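Participant: Give the three-dimensional model of this entry:
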Amino acid sequence: MEAILEEFDQYLALERGRSAHTRRAYLGDLRSLFEFLAQRHPDAGLRALTLPVLRSWLAAQASAGAARTTLARRASAVKTFTAWALRRGLIAEDPSVRLQAPKARRTLPSVLRQDQAIDAMDAAASGAAQGDPLAIRDRLIVEMLYATGIRVSELCGLDVDDVDTSRRVLRVLGKGNRQRTVPFGLPAHGALTSWLTEGRPKLATAASGAALLLGARGGRLDARQARTVVHQTMAAVTGAPDIGPHGLRHSAATHLLEGGADLRVVQELLGHSTLATTQLYTHVTVARLRAVHDQAHPRA
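Facilitator: Presented below is the predicted three-dimensional model:
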């Protein structure tokens, strides 16, 4: 089974362009399925992979408290695997064709108000004013995430050459290895200039390579460190929700739409493959308008 999973992992990486995070999640889901299968059919291998078994496995996950989003992802992992296994001749038929999983509920994400976003940027800038290279980097993390709406993995994956300072744009490699160009404004440009001239040179080592953002030891910044930076910055803003990098992405998209940006433009900026994903932010905007209306209108 491990040999099969290793080959499947290579397929996900090379042919489907899945990220390392997605591949780890899919392989973890499949190992869970294989353990479930081995308990019921110890010596049958993939031959015992039937629709009733898949349904029983998902039902057991649901009974154990798995969220709808988790069940949806696990069903997707199984469907991708069985389709691949059928093409490879590992199974005679695809048992997941009629497999259904509960659709993930789309919840409204927590977002900053525009004044809270400004306060967060000011908090990051005040920390960088002392000249500490890590504080200068942290300011850039917060500014760039909010200015561009890119994912934290995309930000940490940037190289110095991916930044065009004259045009104020980033060349971003997103999900599925899709490349897009994302602009950023003058405040983020100022944070970037400070980092490149005052911060990065103090942290760079021979092992830094071309990485734009660096950790304390000079290596490429890890996404977990960037998340910690965002949470710490939000903690300094009175009344702000405790959001991470994805919350800044949500906030950027919401504020763009509130400012009159076209939905298709926001889709391109965020790197969404379908417009339906971007449309979630229109729901956020309407929900916020209704909340204000309910609070302020005497006959709401």
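Participant: hey, let's count contacts and neighbours off CA atoms from now on
Facilitator: Will do.
Participant: Please, where are all the helices along the stretch 101-250 of the chain?
Facilitator: Secondary structure of the stretch 101-250 of the chain by DSSP state H, counting those that start in this stretch: the helices cover 114-128, 133-148, 152-156, 186-194, 200-203, 223-235, 245-258.
Participant: For the fourth one, name the packing helices and strands.
Facilitator: If I follow you right, that is helix 186-194. helix 133-148 (3 or more CA pairs under 8 Å, 6 or more residues apart in numbering; DSSP states H and E).
Participant: distance between the helix it packs on and the chain's centre?
Facilitator: 17 Å (CA atoms, centre = their mean, to the nearest Å).
Participant: Now do the buried residues in it.
Facilitator: Within helix 133-148, the residues that qualify as buried are 133-148, counting by 16 or more other CA atoms under 10 Å.
Participant: Who are the packing partners of the helix or strand hosting S56?
Facilitator: In this structure, S56 sits in helix 51-63 according to DSSP states H and E. Packing contacts for helix 51-63, counted by 3+ CA pairs under 8 Å, 6+ apart, involve helix 20-40, helix 68-87.
Participant: helices and strands around the shortest one, which ones?
Facilitator: Going back to what we said before, that points to helix 68-87. helix 20-40, helix 51-63.
Participant: Can you give the contact residues for it?
Facilitator: Under the contact criterion CA atoms under 8 Å, 6 or more residues apart in numbering, helix 68-87 has outside partners 8, 26, 29-30, 58, 61-62, 91-97, 99-105.
Participant: just the buried members of these?
Facilitator: Here, 16+ other CA under 10 Å leaves F8, Y26, D29, L30, L58, Q61, I91, E93, D94, P95, S96, A101 buried among the contacts of helix 68-87.
Participant: Could you also give me the structure for this second sequence? I'd like to compare it with the first:
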Amino acid sequence: MDLLEACNRFLVHCEVERKLSPLTIKAYQGDLYRFSSAVGSKYNLCDFSETWIENVVRNWLVDPELKSTTVKRRVACIKSFVRWLFRRKLISFNPFERIHLEIRLPKRLPRNLQTNEIQKLLVVKPESILGKLRKKNQGLPRFEWDRLTARLAIEVLTLTGIRVGELVKIKPQDIDHLLHQIRILGKGNRERQVLFPDLVTTDRLQVYREHAYSRFGAEKRSTLFLNSLGRSANEQYIRRIIRAYANEAQLGRRITPHMLRHTAATQLLEAGLDIRFVQKLLGHASITTTEIYTHVANHALRREISRVNIRKRLEMHR
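Facilitator: Take a look at the predicted model:
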């Protein structure tokens, strides 16, 4: 079997057996294509060697147009591919057991929103958007539907820390209004429950769904969040309306759904929630991924300590 055929079989395995998302499959496809092209796609798996990996990765690392995060992602994909080859006995050994690749990543803190920025985003209540139109006996114009959807999406993302890809998959039946929680289908089709601090958000989502039904006749099996045409909202739509909503709130910088996920994690840690609970809420497979937010919390603590300036307070009373 040549390398290209093996790559294609691995992608089918990822799609059919592992049930990875289309975006992940597309990313794997691109990474494996670049790897096989660099090695030579017609090479036979019998000749598979750690030299293949070392040479390709070395070339990627010296490429000025490639970020170290991109190289690290590509190497992770190759590792997964090689493990699959070894388990299927398509190669006789795992080359990664013989080589050591160290890819240094720049220390970069997640971009999260400050408390005053969150307050600006949440200052408009969903009830006020609907209330103004009820007084006029009007249906909801498309731009107002976008505002309402953006406002609720921001609330859910900020309170739960779910990914935007998880947000657009939520169905009405996934919401438990009694326990005020939502069933989330995460990466690798792993299920988890995310909780709200009270009933306010689930009540608002219920009202949103009722308006969606009266406006579009949306069926129960469709997703919870809909675009202004009554179709299931996709990630691109959510990103666009959140960006527009943030501009309207005059935040002064580009806001993305992933920043809201970072914000949720940081807020929970700063409030004293155990990191293991935050890990479960975010759906991280490893607590190492969650630990990056502790640096953000420490950064905020350092800033507050500098602001309070205890030394000045103490020295004033000498």
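Participant: Determine how far the helix holding S56 of the first structure lies from the middle of the whole chain.
Facilitator: Computed by CA atoms, centre = their mean, the separation of helix 51-63 of the first structure from the middle of its chain amounts to 28 Å.
Participant: matching residues in the second structure for it?
Facilitator: Aligning helix 51-63 of the first structure against the second structure (TM-score structural alignment) gives residues 50-62.
Participant: And the matching stretch, what's buried?
Facilitator: W52, I53, E54, V56, V57, W60, L61.
Participant: With stretch 254-265 of the second structure instead?
Facilitator: By 16+ other CA under 10 Å, the buried positions in stretch 254-265 of the second structure come out as I255, T256, P257, H258, M259, L260, R261, H262, T263, A264, A265.
Participant: so where is it in the first structure?
Facilitator: The alignment of stretch 254-265 of the second structure onto the first structure (TM-score structural alignment) covers residues 242-253.
Participant: Pull the residues that contact the matching stretch.
Facilitator: 109-113, 145-152, 226-228, 230-231, 234-235, 266, 270, 281.
Participant: Relative to G176 of the first structure, which of the helices of the stretch 101-250 of the first structure is closest?
Facilitator: Closest to G176 of the first structure of the helices of the stretch 101-250 of the first structure is helix 152-156 (CA to CA; 12.0 Å).
Participant: Quick check: buried residues in that closest one?
Facilitator: V152, S153, L155, C156.
Participant: what span of the second structure lines up against that helix?
Facilitator: Aligned using TM-score structural alignment, helix 152-156 of the first structure spans residues 164-168 in the second structure.
Participant: contact partners of that stretch?
Facilitator: Outside stretch 164-168 of the second structure, the residues that reach it (CA under 8 Å, 6+ apart) are 153, 157, 184-186, 223-225, 232-235, 238, 257-258.
Participant: switch the cut-off to 6 Å
Facilitator: N234 (CA atoms under 6 Å, 6 or more residues apart in numbering).
Participant: can you tell me how far the residue nearest the centre of the second structure sits from R209 of the second structure?
Facilitator: Most central in the second structure under CA atoms, centre = their mean is R163, positioned 3.6 Å from the mean C-alpha point. The gap separating R163 of the second structure from R209 of the second structure is 21 Å, by CA to CA, to the nearest Å.
Participant: for N8 of the second structure, same thing?
Facilitator: 41 Å.
Participant: Pick out whichever of those two has more residues nearby.
Facilitator: R209 (19 against 14; other CA atoms under 10 Å).
Participant: Map that one across to the first structure for me.
Facilitator: Matched to the first structure by TM-score structural alignment, R209 of the second structure sits across from L196.
Participant: With Y293 of the second structure instead?
Facilitator: In the first structure, Y293 of the second structure lines up with Y281, judged by TM-score structural alignment.
Participant: which residues touch that match?
Facilitator: T254.
Participant: Which helix or strand contains it?
Facilitator: Using DSSP H and E, Y281 of the first structure falls in helix 280-296.
Participant: in that helix, what's buried?
Facilitator: Neighbour count says helix 280-296 of the first structure has L280, Y281, V284, T285 buried, by 16+ other CA under 10 Å.
Participant: with the second structure superposed, average distance for that helix?
Facilitator: Compared with the second structure after fitting, helix 280-296 of the first structure has a mean deviation of 1.9 Å; criterion: mean CA distance after the TM-score superposition for the first structure.
Participant: Can I get the helices and strands packed on helix 68-87 of the first structure in JSON lines including distance to D164 of the first structure?
Facilitator: Putting these into JSON lines (distance: least, CA to CA, whole Å) gives the following:
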{"stretch": "helix 20-40", "distance to D164 of the first structure": "27"}
{"stretch": "helix 51-63", "distance to D164 of the first structure": "47"}
